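Q: Let me see the structure of the following:
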Amino acid sequence: MQGLSLADRFNNAIEAVQEGIDLIWPGDLDSENMNARIGIGMGWIPDYVGSDNYRFRALPILDIRYKELWRLNGSKLTYTAFKTDGLEIGPLVNLHFGRKESANKALTGLGNIGTTLDVGIFARFKHEGLLVETDVRRGISEGQGTLARLTAAHGIYQNGNFGASLAVRLQYLSQKGMQTNYGITQEQADASRAGYDPFRASAGVSDVSANIIGAYRLTDKARLMSLVSVGHLLGDAADSPLVTNGTGSPLQVIAGVGLMMQF
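A: Model prediction:
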């Protein structure tokens, strides 16, 4: 089966941008009411995790918040059930997009993967310009297994209407999730256009990434943003035939810009 879809990769990038803006301008949104940031982002994204072929995409940006309780950030909905001294803990639900094997010729014969829901829990700690967040989620179908992420971010520059932040993220996949995203079964190997050998992937840290976010306040309501994300696959994710097939790469880059309006 394939790795994460374009939409998942983009949502992860936009999530980093939204968190970065919160660190640059912590009082940018009124926490007592419903708020929204809506816009469009455009950038270069790999065809699949492990691909070295990039496509230019335009996708919507969505961040809706109700007080300090509910938040819909891209495809992830969270509820803050507990909060004290900068610490927030609560459940999450995430729409985990599927992908068709037609996304790239390297995937031909491996079969499609459907869209599913992830359910889990998150914990987030903020202090001044620092953010530390972790979440653990499990896909309810499509063989996605368990995924855990650890993110550390900090505002690194702020001058007038311009600011920047840096976020580092580590991701862990269970054996089931690693096999779904990076493994090759005998059946898939036999059907693959690329002639892959079977590959059984084990649980472990799948990738690490560094994300630099820049934002500029055009007006009271409009924000121009940019993102450069440089990631590297690790362990069995890096050793997957989808990465080592001659058309893949463990180095994964996302670069893009976007325009948001907030209400």
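Q: CA atoms for contacts and neighbours, from now on please.
A: OK.
Q: Pull the residues that contact the helix or strand that contains residue 223.
A: Following DSSP states H and E, one finds residue 223 within strand 222-233. Among residues not part of strand 222-233, those counted as contacts by CA atoms under 8 Å, 6 or more residues apart in numbering are 13, 17, 50, 206-218, 250-262.
Q: compare with the first, here's sequence two:
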Amino acid sequence: MRALSCAATALALVPSAAAVAQDASDARPRGQVALGLGVAPDYDGADGVRAIPFVLADIRVGGVSFEARGLRGRVDLAADPRLSMGPVVGARLDRRDADGLVGLLPTIDIGVEVGGYVGYRFGGDALGQGSLSTELTLLHDVSGTSNGMVATATAGYAALRSRDSFAGFDLQASWADADHMRTYFGISAADAAASGLTRFRPGSGFRDVGAGISAGHYFSRHLGVIGRVGAAYLVGDAADSPITEAGSRWQPLGGLTLAYRF
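A: The predicted structure follows:
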């Protein structure tokens, strides 16, 4: 059975630019939470999608921000409003009940990843409109699923930012080590014999590039909607894998939520 619970939530669907602007000097909890429905690839390299919960939260207490993006959570420990940095913990989607020849390969369990991130925002007005944000995230699997590492660089632009509305777009690129690549895109000799797919042993390298658009609007003091559409495009050994050739290099992610701010 495919994982359609919160464990299947896609990571990083909404960029940090979606957070409501807040006064860091106010010690009361402020922020927003958003819940809805989205879609994500059935597995890495798949040409089909699965329904997933779409989750977003940004909660600021004093000078510390707690953020959630699906199964990825992080804490921003930087006091500087333009600098962000802190720990990250998250999960990576599993591969189960795949169709076709890929379904004859071993299943992959949900992976648990921990690491950190650092980001910086350039320019923009008091609410952040017109700003350019950059971020680097490094995650390592600690669950034994892949024991691999993934580094992701992101750049985003806040095209619109007001008290009640925002819109922006972002670009990203991910690099993965050999352990990660061989877990999600590799095919051993035994797996090739069992599935009929060609043996494939990928190495470390760039995994994907992607882009997305996020937007939101609050209709009242507390209620609004936040949505995102985007896609990643597999490159390098990830694209050359027989798993991807049987599926698709395009990996869509998106969703729509009902949001509450406080």
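Q: And the helices in the stretch 151-263 of the first structure?
A: Secondary structure of the stretch 151-263 of the first structure (DSSP state H, counting those that start in this stretch): helices at 175-182, 186-191, 235-239, 241-244.
Q: what's the mean deviation for the second one versus the second structure?
A: Spelled out, that is helix 186-191 of the first structure. Compared with the second structure after fitting, helix 186-191 of the first structure has a mean deviation of 2.0 Å; criterion: mean CA distance after the TM-score superposition for the first structure.
Q: do the same with the third one
A: Mean deviation of helix 235-239 of the first structure relative to the second structure after superposition (mean CA distance after the TM-score superposition for the first structure): 0.5 Å.
Q: Name the surrounding residues that touch that helix.
A: So helix 235-239 of the first structure is contacted by 50, 178, 182, 201-202, 204-207, 243-244, 249-250 (CA under 8 Å, 6+ apart).
Q: what about residue 194 of the second structure, neighbour count?
A: Burial of residue 194 of the second structure, expressed as a neighbour count using other CA atoms under 10 Å, amounts to 13.
Q: Also the one 3 residues further on?
A: The tally of other residues near residue 197 of the second structure (other CA under 10 Å) stands at 20.
Q: How about it: what's its closest non-neighbour residue?
A: The spatial neighbour of residue 197 of the second structure that comes closest, neighbours along the chain excluded (CA to CA, 6 or more residues apart in numbering), is residue 242 at 6.5 Å.
Q: which ones are touching the one you found?
A: Per CA under 8 Å, 6+ apart, neighbours of residue 242 of the second structure: 185, 197-198, 200.
Q: Please, where are all the strands along the stretch 101-250 of the first structure?
A: Taking DSSP state E, counting those that start in this stretch, the strands of the stretch 101-250 of the first structure run over residues 116-127, 130-139, 146-159, 162-173, 204-217, 222-233.
Q: Which of the contacts of residue 242 of the second structure sits closest to residue 84 of the second structure?
A: residue 185 (32.4 Å; CA to CA).
Q: Break down the stretch 1-150 of the first structure into its helices, ranges please.
A: Using DSSP H, counting those that start in this stretch, helices in the stretch 1-150 of the first structure cover 6-24.
Q: quick one: the residue nearest to residue 197 of the second structure from residue 256 of the second structure, how far?
A: Distance, residue 242 of the second structure to residue 256 of the second structure, by CA to CA, to the nearest Å: 32 Å.
Q: What of residue 203 of the second structure?
A: Taking CA to CA, one finds residue 203 of the second structure at 36 Å from residue 256 of the second structure.
Q: Quick check, residue 34 of the second structure in contact with residue 56.
A: Yes - using CA atoms under 8 Å, residue 34 of the second structure is in contact with residue 56, at 5.0 Å.
Q: Just want to know which of those two has more residues nearby.
A: Remark: of residue 34 of the second structure and residue 56, residue 56 carries more neighbours, 28 against 22, as counted by other CA under 10 Å.
Q: export the helices of the stretch 151-263 of the first structure to JSON lines and tack on distance to residue 70 of the first structure?
A: Shown next, in JSON lines, are those (distance: least, CA to CA, whole Å):
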{"stretch": "helix 175-182", "distance to residue 70 of the first structure": "28"}
{"stretch": "helix 186-191", "distance to residue 70 of the first structure": "41"}
{"stretch": "helix 235-239", "distance to residue 70 of the first structure": "33"}
{"stretch": "helix 241-244", "distance to residue 70 of the first structure": "38"}
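Q: For residue 152 of the first structure, find the nearest of these.
A: Shortest separation from residue 152 of the first structure across these is recorded for helix 235-239, at 21.3 Å, computed as CA to CA.
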